[in-house]
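> let me see the structure of the following:
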Amino acid sequence: MTIDITGRSASEIATDLRERIERGELAPGTLLPSVRTVAADLGVNRNTVVAAYRQLAQAGLVEARGRGGTRVADRTTVAQEGYAPDTVLRDVGTGNPDPALIPDPTSALVRSTRPVLYGEPVIDPGLEAWARDWMADQLAHDDLRITVTSGASDAIERLLAQALQRDDAVALEDPCFLSALHTVRTGGYRAIPVEVDTDGMTVEGLRAALDAGVRAVIVTPRAHNPTGASLSAERAAALRDVLAAHPYVLVIEDDHFSLLSRAPLHSVIGSGQRRWARIRSMSKFLGPDTCLAVTASDPDTADGLAVRLTPGTTWVSHILQRMTHALVTDDAVRADIERAAVHYADRNAAFARALSERGLPVAPGDGLNLWVPLPVPAATVRNDLMRRGWLVREGDPFFLSSGTSGSFLRLTVHDLDDTAARTLADDIAAAAGTRRPAARGGRIDA
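Presented below is the predicted three-dimensional model:
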């Protein structure tokens, strides 16, 4: 496709392309001519074309993809977690915690209703003191600062906004947590995929991303979503060694499963890292509607976050903060959270064994979900399972890179009883064309 661009100044060139994109003449994914080609065709300096393309990138209209050139941005919505509306199928792709295992906040809420006025501290002192101790695990930084945001995605969005410019590159795990991918794309940043294996983010993948010039790295140290992988001590140490040569790259550690995790925490934030943040959300153990996350970070990063969390306008409700503090410091609630953690781990492990017995080897990993490799295309299995009454989530939306090897389902099965779990395991095996057990029946629980 030939694109005849007009204009003599950066503004004129950008306006010409903007109008074509807005009219739909240039579809998402369309490759724009190279800077060299446009400059030669128009008889202008290459820097003029660079400035025009930068204006379009800052407006979110195009994406610079390095050697892949500059393409018209795709503004389609990224898939998100949650129930599928208006379905009669049994949904086992939600990514949700079990509502029966979320602590009742009623009594804590009653104790959290003191009025807070303009000018008071943004962070509740009690929550801040508790969070400082909680967040310090394996951090080789004594000068950490605490920030409270409206969930982990809010924290990531604010962290990137105070450190990066539009079109800067961000290293993301591949496959990737849907919310992180959505946040990076809607923020106008370039997502650079870093492969994940059974020990988490790979060293060579991170090294390649840093060589590509990423300005931020988002890492899940344990219970990676969707795969369930957790960093081993050796892998975390190797990643720290790679990051040590890039102390001013912002390293964001998203420890989303925290109190529910069955894996030990191995941090990638080294003592020499100058820009860093660790995020822990309450959504998995206190419920998604809690909408609160705690971030520990270096002082400069914390100051950048504070600018975007002003008293009385964008702070997180002190009622919510005090309620959260009351819950996480209550021994009975912490015991309930521990029981929930055991339940998720046991049910996922049992279902993984059931699939393995049916010819589909699955590693249970850590987290709310199971990552199931398939010997046939996931779409084929999904369609077959829909006919059998199940709604599952394919693995494709979680991948950044095209042409991924393998086919996967991500399943949320921890709330299935034995009968439903056994039926689903049989149906997946039938849809995938693997063998079934000799006889049905019995328990699948651990």
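> when you work out contacts or count neighbours from here on, use the C-alpha atoms and nothing else.
Fine.
> for Leu231, give me its contacts.
Under the criterion of Cα atoms under 8 Å, 6 or more residues apart in numbering, the contact list for Leu231 reads Asp199, Gly200, Met201, Pro221, Arg222, Leu265, His266.
> am I right that it is in a strand?
No: applying DSSP: H, G, I helix; E, B strand; the rest coil, one finds Leu231 to be coil, outside a strand.
> element containing Ala352, please.
With elements taken from DSSP states H and E, the one containing Ala352 is helix 331-357.
> which elements pack onto that helix?
Here helix 331-357 is seen to pack against helix 318-328, helix 418-432 when contacts are counted using 3 or more Cα pairs under 8 Å, 6 or more residues apart in numbering; DSSP states H and E.
> angle of that helix against helix 418-432?
In terms of direction (axes from the mean of the first three to the mean of the last three Cα atoms, to 10 degrees), helix 331-357 departs from helix 418-432 by 40 degrees.
> buried deepest among the helices and strands packed on helix 331-357, which one?
Of those, the one with the most neighbours on average (mean count of other Cα atoms under 10 Å) is helix 318-328, at a mean of 21.
> sorry, back to before: which one of the helices and strands packed on helix 331-357 lies nearest to Leu370?
Using Cα to Cα as the criterion, the shortest distance between Leu370 and these is 12.3 Å, found for helix 418-432.
> here is a second sequence; please produce its structure as well for comparison:
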Amino acid sequence: MDGHGITGATASEIAASVRALHERGALRRGDALPPVRELAAQLQVNRNTAVAAYRLLAQAGVVTARGRAGTVIAGVEAVAQEGYAADSVLRDIGTGNPDPQRIPAPSAALAGAIGRPVLYGEPVIDPALEERALAWVRDDLPDQPLRITVTNGAVDAVERLLAQALLRDDAVALEDPCFLASIHTVRLGGYRAVPVAVDAEGMTVDGLRASLAAGVRAVICTPRAQNPTGATLSPARAAELRAVLADHPYVLVIEDDHFSMLSQRRYETLIGPGHRRFALIRSVSKFLGPDMCLAVAATDPETAERLAFRLSPGTTWVSHILQRLVLAQLTDETALAEIAAAGRHYAERNSAFAARLTARGLPAEAADGLNLWVELPVPARSVAERLMRRGWLARTGDEFQLAEHPAPSHHLRLTVHDLTDEESARLIDDLVDAAR
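Model (predicted):
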């Protein structure tokens, strides 16, 4: 682009011109805009006017500044999605799905969930669910003033939390490798993802410290069953991270405890007693099913007030029928027993598979969560390609990486808890052969 199509004498006029060119297709995603000095000379405007125009475009999400690479037209990059791959005849071992046979049937709770109609102007949170949710989180955040908000799932909660606290191009610390939905949410919101490495004990101290030095305004962390690695914060690591965050009490800390009632690990938190902006999110999708799209967010009072503006009746509130249905299952002894049994089942199946794989010379360890994070001696893509020729569809660690130009991943994320013994044996044979 030589800049001749851009017109205007003021910052707003120049920005409007670029937006018009983009809307008409004359400028497309990835196209480079002229350097500031060059554009100012072409349009015979002050350099500061050109700088202001590009700033307006960046704030609107039209362009992205890439340092020495210049300013380019932005676009939403495709992100891999969780769930079954569409139109595949292969056996999908990368779904990340819970076992439908392990999800409590909601039929018994439905009759009691209907109740009377809820009208405009009534409280958006069912009082009984609010009380149950507060009890659910109180022991894990005993020193904090807490308010409960109900959202349409964990991803909805994260999106709303970021929107009420951040502006476009603000920096957000994300675990690396990272949960796919978090990558998608941050990119869609126009925020900048700052990678924080994850090891066996969770988010690393050096990584968090570096992200804070880079100016992040929010940190998204998975305290246990980190997706994709399965890592869980150790007590020592959590204490170190809280110590780092103690100097940054107004950075928004979002903890996504997605595995909660299924987890076999103790909950540890980054949220210290003096932290001022925080949210602990617990969704029900892993143990009541993805279609039961509800999450509770325990937040500081000010964050709760900001969220309340986005949860008004008739617009974005969560159905009270759904709230009552979730409450009925969370207070039913039979359903709770089924959830506990499901958590043990996932842990046992993953541990058994990892042990058999280790015995065959491919070391693997079952951490926590629905999946296994398997390290390979060769790049994962080559192994995944060989597995495809044997009828398997696996996810490589490349999909979960945040770096702009990462090294090839040596990990596969496998969902194996629903395989039969025969399928498990065949997959282990094929994995060992493919990794040679």
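> sorry, back to before: which of the contacts of Leu231 of the first structure sits closest to Asp254 of the first structure?
Scanning those for proximity to Asp254 of the first structure, where the rule is Cα to Cα, the winner is Pro221, at 7.0 Å.
> quick one: the closest one from Pro105 of the first structure, how far?
Counting by Cα to Cα, to the nearest Å, the gap between Pro221 of the first structure and Pro105 of the first structure amounts to 29 Å.
> between the two, which is the more surrounded one?
With other Cα atoms under 10 Å as the criterion, Pro221 of the first structure and Pro105 differ in neighbour count, and Pro221 comes out ahead with 26 against 15.
> and the gap between Leu56 of the second structure and Arg91 of the second structure?
In this view, Leu56 of the second structure and Arg91 of the second structure are 48 Å apart by Cα to Cα.
> swap in Leu245 of the second structure?
If you measure Leu245 of the second structure against Arg91 of the second structure using Cα to Cα, the figure is 44 Å.
> higher neighbour count, the two?
More neighbours surround Leu245 than the other of Leu245 of the second structure and Arg91, with 22 against 16 (other Cα under 10 Å).
> mind listing what that one touches?
Counting by Cα under 8 Å, 6+ apart, Leu245 of the second structure touches Leu270, Gly272, His275.
> swap in 10 Å and give it another go.
Taking Cα atoms under 10 Å, 6 or more residues apart in numbering as the definition of contact, the neighbours of Leu245 of the second structure are Leu208, Arg209, Leu212, Val219, Ala239, Val251, Val253, Leu270, Ile271, Gly272, Gly274, His275.
> residue in the first structure paired with the fifth one?
Structural correspondence for Ala239 of the second structure with respect to the first structure (TM-score structural alignment): Ala237.
> tell me the secondary structure for its match?
Under three-state DSSP, the three-state class of Ala237 of the first structure is helix.
> quick check: it touching His266?
Yes: here Ala237 of the first structure lies in contact with His266, judged by Cα atoms under 10 Å, at a distance of 8.2 Å.
> which SS state does the residue most central in space within the second structure fall under?
Nearest residue to the geometric centre of the second structure (Cα atoms, centre = their mean): Ser182, 2.5 Å. In three-state terms, and counting by three-state DSSP, Ser182 of the second structure is helix.
> name the nearest residue to it, sequence neighbours excluded.
Nearest residue to Ser182 of the second structure in three dimensions, chain neighbours excluded: Val155, at 7.4 Å (Cα to Cα, 6 or more residues apart in numbering).
> the aligned partner of the one you found in the first structure sits in which helix or strand?
Structural correspondence for Val155 of the second structure with respect to the first structure (TM-score structural alignment): Ser153. When secondary structure is defined by DSSP H and E, Ser153 of the first structure falls within helix 152-163.
> how big's the offset between the helix or strand that comes right after that helix and the second structure?
Next in sequence after helix 152-163 of the first structure, counting helices and strands by DSSP H and E, comes strand 169-174. Taken over the aligned residues, the distance from strand 169-174 of the first structure to the second structure averages 0.8 Å (mean Cα distance after the TM-score superposition for the first structure).
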